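# no FASTA, just this:
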């Protein structure tokens, strides 16, 4: 693997973590939104990632096991967990039975996910900086 591949891999990971941060921010922003029906209530969203794989060849042209070449976002799925239902007949958004519905967003879990995504983004930034320094040092060897 060349150092140039490191930039592509770390860049794809940074892109994935950005999507993860955006979905977490969306979940947190909608955590206390109220709805009068189950169908129109916001549901927590989570991104789904997978490894981008490439079949490699060695110097003799023989096939080698697939190697990861980055992170790919397969999609964003909605949580199927139960919505929070609260009896509040005086609420303007209450349904005919007096219930309002809140999203299935766990704020503590979302904050932990945000910290994890932020830290992962930071680590990939450091990886890119280290690779850049290694390239600069190898270029200065010939001087």
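Received it, and whenever you're ready, just let me know what you need. Bear in mind that the values here come from a model prediction, so they are computed numbers and not experimental data.
# please count neighbours and contacts with C-alpha atoms only from this point.
OK.
# give me the contacts around the helix or strand harbouring residue 74.
Using DSSP states H and E, residue 74 sits within strand 63-78. Under the contact criterion C-alpha atoms under 8 Å, 6 or more residues apart in numbering, strand 63-78 has outside partners 5, 8-10, 12-13, 16, 43-58.
# likewise stretch 119-132?
Contacts for stretch 119-132 (C-alpha under 8 Å, 6+ apart): 3, 6-7, 10-11, 13-14, 17-18.
# one more structure, for comparison:
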């Protein structure tokens, strides 16, 4: 396979993992974002999905973001009658963000990014060595 194609495929992988990290960071930043009025909904966890794509210019299979979604799992309830978003019974809806799950997702995205970066670095080294042999 052409070394430039390998680099393009890995770059696409890095791009989607970077986008995944952005979504995880948004979720973690809003893990405590509740509503502001009684009974209002808090922040709802965001999700990201990938799909196989095609780079038509090079005829390469790559990966791309297929869609951004919203996690429809139920909110947690916490008894806090003094909170501005507390309902008539004193309960506040909490975001459906689990920081542990987000940290695992972040670590997985980081590893995927690093793996693709490693492929690019290895490809660059191979090209450099090939050029050195030609000298």
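Yep, it's here. Every value quoted in this text rests on a predicted model; they were computed, and no experiment measured them.
# packing partners for the helix or strand where residue 25 of structure 1 lies?
Assigned by DSSP H and E, residue 25 of structure 1 falls within helix 3-29. Judged by 3 or more C-alpha pairs under 8 Å, 6 or more residues apart in numbering; DSSP states H and E, helix 3-29 of structure 1 is in contact with strand 45-57, strand 63-78, helix 107-140.
# how far does that helix sit from the chain's center?
6 Å (C-alpha atoms, centre = their mean, to the nearest Å).
# hmm, which of the contacts of strand 63-78 of structure 1 are the buried ones?
9-10, 12-13, 16, 43-47, 49 (16 or more other C-alpha atoms under 10 Å).
# could these be laid out in a markdown table, adding distance to residue 137 of structure 1?
Below are these laid out as a markdown table (distance: C-alpha to C-alpha, whole Å):
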| residue | distance to residue 137 of structure 1 |
| --- | --- |
| 9 | 21 |
| 10 | 20 |
| 12 | 25 |
| 13 | 25 |
| 16 | 30 |
| 43 | 49 |
| 44 | 46 |
| 45 | 43 |
| 46 | 40 |
| 47 | 38 |
| 49 | 34 |
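# and the two most separated of those?
Greatest spatial distance in these: 9 and 43, 31.1 Å, computed using C-alpha to C-alpha.
# secondary structure element for the closest residue to residue 85 of structure 2 other than its chain neighbours?
With sequence-adjacent residues excluded and distances taken as C-alpha to C-alpha, 6 or more residues apart in numbering, residue 85 of structure 2 is closest to residue 38, at 4.0 Å. Per DSSP H and E, residue 38 of structure 2 falls between elements, in no helix or strand.
# give me the angle between the strand holding residue 74 of structure 1 and strand 45-57.
Relative orientation of strand 63-78 of structure 1 versus strand 45-57 (axes from the mean of the first three to the mean of the last three C-alpha atoms, to 10 degrees): 170 degrees.
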